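Enquirer: Dropping the sequence and predicted coords here.
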Amino acid sequence: MPGRVVHSVDFQRVLATAPKARSAHFAAHHVADEPSRARGRPPTVSAEKLSTKTDRDAAEPVDKFRPGQWLGLVVPRRFARRAVTRQLLKRQMRAALQRHAAALPGGLWVLRLRSGFDSQRYPSAASTALRQAVRGELDALLVAAAAATRR
């Protein structure tokens, strides 16, 4: 499915490359390739058999990335202990890539949390201050990654 990196082989392939850009807490990795294919053939089901069939043929995709862009996220528990913090970070990472999708080349992108945020400075796991700090850092990271891939 275009939009997300789901196979561990793809994560390993992308993370084996040097990061295109780094910030204090994040790293952006990129490989100009498509994801690996799933093993076996997926079962085919006609649209008439699906309970979710609608008259609209053109449903909007869940991930609004350009065709040819796939995103993988790595948010280790050791850097973000609470699930609410990990989910906040993942939402911010997806939103940042959507904001910068036009400037980024196609291929597999993996955004990785490489160090934790200071719990003394951001005591609430879902605070506005943490949200703004993450957004600013991710925007700067993806601008640098776009510039690095153009070279």
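Expert: Cool, got the structure.
Enquirer: C-alpha only now, for contacts and for neighbours.
Expert: Noted.
Enquirer: what secondary structure does F11 sit in?
Expert: For F11, the assignment made with DSSP: H, G, I helix; E, B strand; the rest coil gives helix.
Enquirer: show me the contacts for it.
Expert: Contacts for F11 (Cα atoms under 8 Å, 6 or more residues apart in numbering) come out as 5, 72, 110.
Enquirer: Excluding chain neighbours, what is closest to L88?
Expert: A126 (6.6 Å; Cα to Cα, 6 or more residues apart in numbering).
Enquirer: Can you turn the buried part of the contacts of F11 into a ChimeraX selection?
Expert: This is the ChimeraX syntax for the buried subset of these, where burial follows 16 or more other Cα atoms under 10 Å:
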select :5,72,110
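Enquirer: Just give me the closest of the contacts of F11 to H29.
Expert: H29 lies nearest to V110 out of the contacts of F11, by Cα to Cα, at 5.1 Å.
Enquirer: Find the helix or strand that the closest one is a member of.
Expert: strand 107-113 (DSSP states H and E).
Enquirer: those helices in the chain, which residues are they?
Expert: 8-15, 83-100, 128-150 (DSSP state H).
Enquirer: next, the one to line up against it:
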Amino acid sequence: MQRLKTRPQFQAALAGGTVSRTAHFALHRLNLPQPSDFPSAPAECIGPAPSPAQALFDLSGVWLGAMVPKRWARRAVTRNAIKRQIYNVSERFGERLPVAAHVVRLRTTFDRKLFISASSDQLKLAVRLELEQLFERAVLQPIQPKAIA
């Protein structure tokens, strides 16, 4: 599994649409065309221009990014803990996810009255359980046949 690094990669994956939601997270997916969808031809042949997905992503794998905005997680410790949980849980589902670019986005805050510490074991457990639900739903979601360009 490869990580999204650039802003255009994140924007493209977010534009792909929401695949799954939980109370605090949303998973966005941009389906990538399979390498077999593009005929291989000699360089001197003129053909169609490459798709934007080809330019942004290596089409041979699963891509993942995590967005944890300051708006929903004020403390850096909390943001980093949530991102670590996203990447750890995603590793377990990496084999079952389709070849696509995925972005996990925190869409609301965890109540600071329930989770007083910025990085408590209770918060990490709550995040992990919710992320497992998010990825489980995403794996069950049918794959659209065509990539969004």
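Expert: Received it, and whenever you're ready, just let me know what you need. If you're wondering where the values come from, they're calculated on a predicted model, not measured in any experiment.
Enquirer: Please state their TM-score.
Expert: Scored against TM-score structural alignment, normalised by the length of the second structure, the superposed chains reach a TM-score of 0.76; 122 aligned residues with a Cα RMSD of 1.9 Å.
Enquirer: now the helices of the first structure in CSV, with distance to V31 of the first structure?
Expert: Shown next, in CSV, are the helices of the first structure (distance: least, Cα to Cα, whole Å):
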stretch, distance to V31 of the first structure
helix 8-15, 6
helix 83-100, 15
helix 128-150, 10
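Enquirer: Please name the residues that touch the equivalent of F79 of the first structure over in the second structure.
Expert: Counting by TM-score structural alignment, F79 of the first structure corresponds to W72 in the second structure. By Cα under 8 Å, 6+ apart, W72 of the second structure lies in contact with 106-110.
Enquirer: how far away is W72 of the second structure from T109 of the second structure?
Expert: 4 Å (Cα to Cα, to the nearest Å).
Enquirer: Can you name the residues that contact the closest residue to A24 of the first structure other than its chain neighbours?
Expert: Excluding the flanking residues, the one nearest A24 of the first structure by Cα to Cα, 6+ apart is S115, at 7.4 Å. By Cα under 8 Å, 6+ apart, the contact list for S115 of the first structure reads 24-26, 79.
Enquirer: Pick out whichever of these sits closest to T149 of the first structure.
Expert: F26 (17.0 Å).
Enquirer: State the distance from the residue lying closest to that closest one once chain neighbours are set aside to V134 of the first structure.
Expert: Once flanking residues are discounted, F26 of the first structure sits nearest to L113: 4.6 Å by Cα to Cα, 6+ apart. Separation of L113 of the first structure from V134 of the first structure (Cα to Cα): 11 Å.
Enquirer: Neighbour count: those two, which is higher?
Expert: Neighbours were tallied for L113 of the first structure and for V134 using other Cα atoms under 10 Å; the higher tally belongs to L113 (25 against 19).
Enquirer: The more buried one maps to what in the second structure?
Expert: Aligned partner of L113 of the first structure by TM-score structural alignment: L106.
Enquirer: What separation do you get for its match and V127 of the second structure?
Expert: Taking Cα to Cα as the measure, L106 of the second structure falls 10 Å from V127 of the second structure.
Enquirer: swap in Q11 of the second structure?
Expert: 24 Å.
Enquirer: Please apply the same query to S119 of the second structure.
Expert: Distance from S119 of the second structure to V127 of the second structure, by Cα to Cα: 11 Å.
Enquirer: what does G61 of the second structure give?
Expert: Counting by Cα to Cα, the gap from G61 of the second structure to V127 of the second structure is 26 Å.
Enquirer: F10 of the second structure now?
Expert: 22 Å.
Enquirer: Next, give me the two most distant ones among the contacts of S115 of the first structure.
Expert: A24 and F79 (12.7 Å).
Enquirer: Let me know which of the helices of the first structure is the nearest to P35 of the first structure.
Expert: That would be helix 8-15 among the helices of the first structure, by Cα to Cα, at 6.1 Å.
Enquirer: List the buried residues of that closest one.
Expert: Buried-residue list, helix 8-15 of the first structure, by 16+ other Cα under 10 Å: 10-11, 14-15.
Enquirer: could you dump the residues you listed to a markdown table with distance to A146 of the first structure?
Expert: Formatted as a markdown table, the buried residues of helix 8-15 of the first structure follow (distance: Cα to Cα, whole Å):
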| residue | distance to A146 of the first structure |
| --- | --- |
| D10 | 21 |
| F11 | 20 |
| V14 | 16 |
| L15 | 17 |
